[in-house]
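Participant: just a sequence and a predicted model for now, questions to come.
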Amino acid sequence: MADRRVSPWWTVSGLVILLWALFPLLWMVSLSFKDPDTFRSGTPTFFPENWVWDNYKTVFSDSLFTSALRNSVFIALIATFLAVIIAMFAAYAIARMDYPGKKFLLSMALAIAMFPQAALVGPLFNMWRNLGIYDTWIGLIIPYLTFALPLSIWTMSAFFRQIPWEMEQAAQVDGATAWQAFRKVIVPLAAPGVFTTAILTFFFCWNEFLLAISLTSTDKARTVPAALSFFTGASQFQSPITYIMAASVVVTIPVVILVLIFQRRIMAGLTAGAVKG
């Protein structure tokens, strides 16, 4: 039987990497509880000398942040829903049908996902203003879909290829239509892939900054990542750093909760297509 003992150095290395990754988050949380009037005075300390909640009270009393939080939630959810639905049908067609140029189409979809966003900001700015959708939800949802769909299609097509074709055929032999077989057999079997795609798309839409700050000008559609750059805190005489950190903690909490709750599904979705056979 193979020796499965792990060297202590691997444990130490893992702890070092974990601390290195968690340090920015811990520092952000620490700053969010420091007094904005005194956090720069005296000897610098990692943990606050006096823990205060005023930063969070200021954040939630600021209409700039609350409106941006609302925009982020709805824009991310709508973009995620549309991306998953469209990608699900497109990935199924790519996985099940044979037609000329299928591999080229899939490769081009992935190339679009790698296209630099900065190259599109200028043209989109002018186009959106002419179309009247600048500084609107739809003006952000469309470019979000443009970058989220290729990766979603690529990810989902790998899961649909893993599902045996015979299961769908058996359902149709039993009297199910093509739509019923897809909805009741294929989609449930591909649920880990669909769920993983939804989580990754939501994270992209939730954290996106360049398009959000370039295609908005007011609180009407500005999301949280863009709104934080305009945050000034309680008054013009105070540094906004502690307030920005408090707002960052608030918008990070949903992401952390989602990862902790659904980590098994996410890992299952990311590794389902890794082993064939």
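Facilitator: Done, it's in. In this text, all values refer to a predicted model and were calculated from it rather than measured experimentally. Residues are numbered from 1 along each chain as shown.
Participant: when you work out contacts or count neighbours from here on, use the C-alpha atoms and nothing else.
Facilitator: OK.
Participant: just checking the distance from the helix or strand harbouring residue 59 to the centre of its chain.
Facilitator: Using DSSP states H and E, the element containing residue 59 is helix 54-61. The chain centre lies 25 Å from the centre of helix 54-61; the measure is C-alpha atoms, centre = their mean, to the nearest Å.
Participant: elements contacting it?
Facilitator: Helices and strands touching helix 54-61, as assessed by 3 or more C-alpha pairs under 8 Å, 6 or more residues apart in numbering; DSSP states H and E, comprise helix 63-96, helix 241-261.
Participant: quick check: buried residues in that helix?
Facilitator: 54-56, 58-60 (16 or more other C-alpha atoms under 10 Å).
Participant: tell me the SS of residue 267?
Facilitator: helix (DSSP: H, G, I helix; E, B strand; the rest coil).
Participant: can you count the residues close to it?
Facilitator: 13 (other C-alpha atoms under 10 Å).
Participant: thinking again about what came up before, for residue 144, find the nearest of the helices and strands packed on helix 54-61.
Facilitator: Among those, helix 63-96 comes nearest to residue 144, with 6.7 Å by C-alpha to C-alpha.
Participant: what angle do that closest one and helix 241-261 make?
Facilitator: If you take axes from the mean of the first three to the mean of the last three C-alpha atoms, to 10 degrees, helix 63-96 sits at 30 degrees to helix 241-261.
Participant: list the buried ones in helix 63-96?
Facilitator: Those buried within helix 63-96 under the rule 16+ other C-alpha under 10 Å are 64-69, 71-73, 75-84, 87-88, 90-92, 94-95.
Participant: ok, and here's another one to check against it:
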Amino acid sequence: MSRRAAFWLVLAVVVAVIWTFLPMYWTVKYAFMTKTEIARFPPMLYPHAPNLASFFNIFGFDYTADNGTVYKASGQARQIILGIRNSVLVAVIVTAVTTLVVVPLAYVFARLEFPFKGKLLAAILLSVSLPPVSTLIPFYTLYVQLGLTGTLIGLIIVTLTITIPIVAWMLIGFFRNLPPVELLARVDGFSRFYVLTRIIVPMARSGILVAAVIAFLFSWNEYVYAQILVTGSNAVTLPAAMSGFLFQVPEPSQLAASLLLSLLPPFVIAFFLQKHIAEMHLA
């Protein structure tokens, strides 16, 4: 590689890294700054006196700084607390249901032959390609008639329409690459259910874990449906609750603290499951 090509390659990598991490750096910086520090121009590169005021405020607590300044609790605190609770409930339930439904579904499509298999696969692919906003109005109209707006069960159902097709499509490809060991098990007289639960599932453990993580992340970060279907109710989720900061007196530090809080579960999951993610990528 010539020096000129190496220079442009390094420059492209540097730009990509800055583009990726600059928003995260700005968010972390804002979360530990006061409103006065944020309003300064030129902007401060880092908080000179970092504090946890925003994190206390979003949970409904006042915070007294070392200099005696009192930072009042956020008016959005109740929505943030409700959002965290509801997001955890929705994400856990959606992940469990998606995994239970998709594992046998993906096995059937990947390992068995049956009529209309190709057309059903095309239907799954079509549902994956549809953006959520394209089905928002039909779902909202239906939910108003059924009384499901502002309910967790309604949000769980609509989120499953996103996670099941996406995770199924991913696991079908993973199951196809597994060795055809179930043929030998069938010769020995084992049932399809035994083959799936005792042979295929242990072999596909990494893929299933990654699929569960993807389902969790989709449900944890879901915003479009939550903003329309549950905002303002006791079923509000964290992404929808955070949007409330945009419709009141600007509190960028509290919004940044809420955003960091919402990023914590994905970071923790990615850290502890990185081995399985790498195994599925290699598969």
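Facilitator: Cool, the structure landed. These figures come from a predicted structure and were not determined experimentally.
Participant: TM value for the aligned chains?
Facilitator: Taking TM-score structural alignment, normalised by the length of the first structure as the basis, the two superposed chains have a TM-score of 0.87; 263 aligned residues with a C-alpha RMSD of 2.2 Å.
Participant: trace residue 130 of the second structure over to the first structure, please.
Facilitator: Taking TM-score structural alignment, the alignment pairs residue 130 of the second structure with residue 115 from the first structure.
Participant: so its match is in which element?
Facilitator: Counting by DSSP H and E, residue 115 of the first structure is part of no helix or strand.
Participant: about what we covered before: what residues does the helix holding residue 59 of the first structure touch?
Facilitator: 32-33, 35-36, 65-66, 233-234, 242-243, 246-247 (C-alpha atoms under 8 Å, 6 or more residues apart in numbering).
Participant: hang on, the earlier thing: quick one: closest of the helices and strands packed on helix 54-61 of the first structure to residue 184 of the first structure.
Facilitator: Comparing those by C-alpha to C-alpha, helix 63-96 comes nearest, at 13.8 Å.
Participant: average distance between that closest one and the second structure?
Facilitator: When the second structure is overlaid, helix 63-96 of the first structure sits 0.9 Å from its aligned residues on average, using mean C-alpha distance after the TM-score superposition for the first structure.
Participant: what span of the second structure is that helix aligned with?
Facilitator: Counting by TM-score structural alignment, helix 63-96 of the first structure corresponds to 78-111 in the second structure.
Participant: and that stretch, how far out from the chain middle?
Facilitator: 11 Å.
Participant: returning to what we had before: could I get the helices and strands packed on helix 54-61 of the first structure as TSV with distance to residue 25 of the first structure?
Facilitator: Formatted as TSV, these follow (distance: least, C-alpha to C-alpha, whole Å):
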stretch	distance to residue 25 of the first structure
helix 63-96	20
helix 241-261	8
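Participant: nearest to residue 148 of the first structure among those would be which one?
Facilitator: Nearest of these (C-alpha to C-alpha): helix 63-96, 6.7 Å.
Participant: helices and strands around that closest one, which ones?
Facilitator: Using 3+ C-alpha pairs under 8 Å, 6+ apart, helix 63-96 of the first structure sits against helix 54-61, helix 137-162, helix 191-207, helix 224-227.
Participant: any idea which of those is most buried?
Facilitator: Counting by mean count of other C-alpha atoms under 10 Å, helix 224-227 has the highest mean neighbour count of these, with a mean of 24.
Participant: nearest residue to the middle of the first structure?
Facilitator: The centre of the first structure sits closest to residue 203, judged by C-alpha atoms, centre = their mean, with a distance of 0.8 Å.
Participant: picking that back up, tell me how many other residues crowd the match of residue 130 of the second structure.
Facilitator: There are 11 residues near residue 115 of the first structure, going by other C-alpha under 10 Å.
Participant: same thing with residue 186 of the second structure?
Facilitator: Residue 186 of the second structure has 13 nearby residues by other C-alpha under 10 Å.
Participant: SS state for it?
Facilitator: Per three-state DSSP, residue 186 of the second structure ends up helix.
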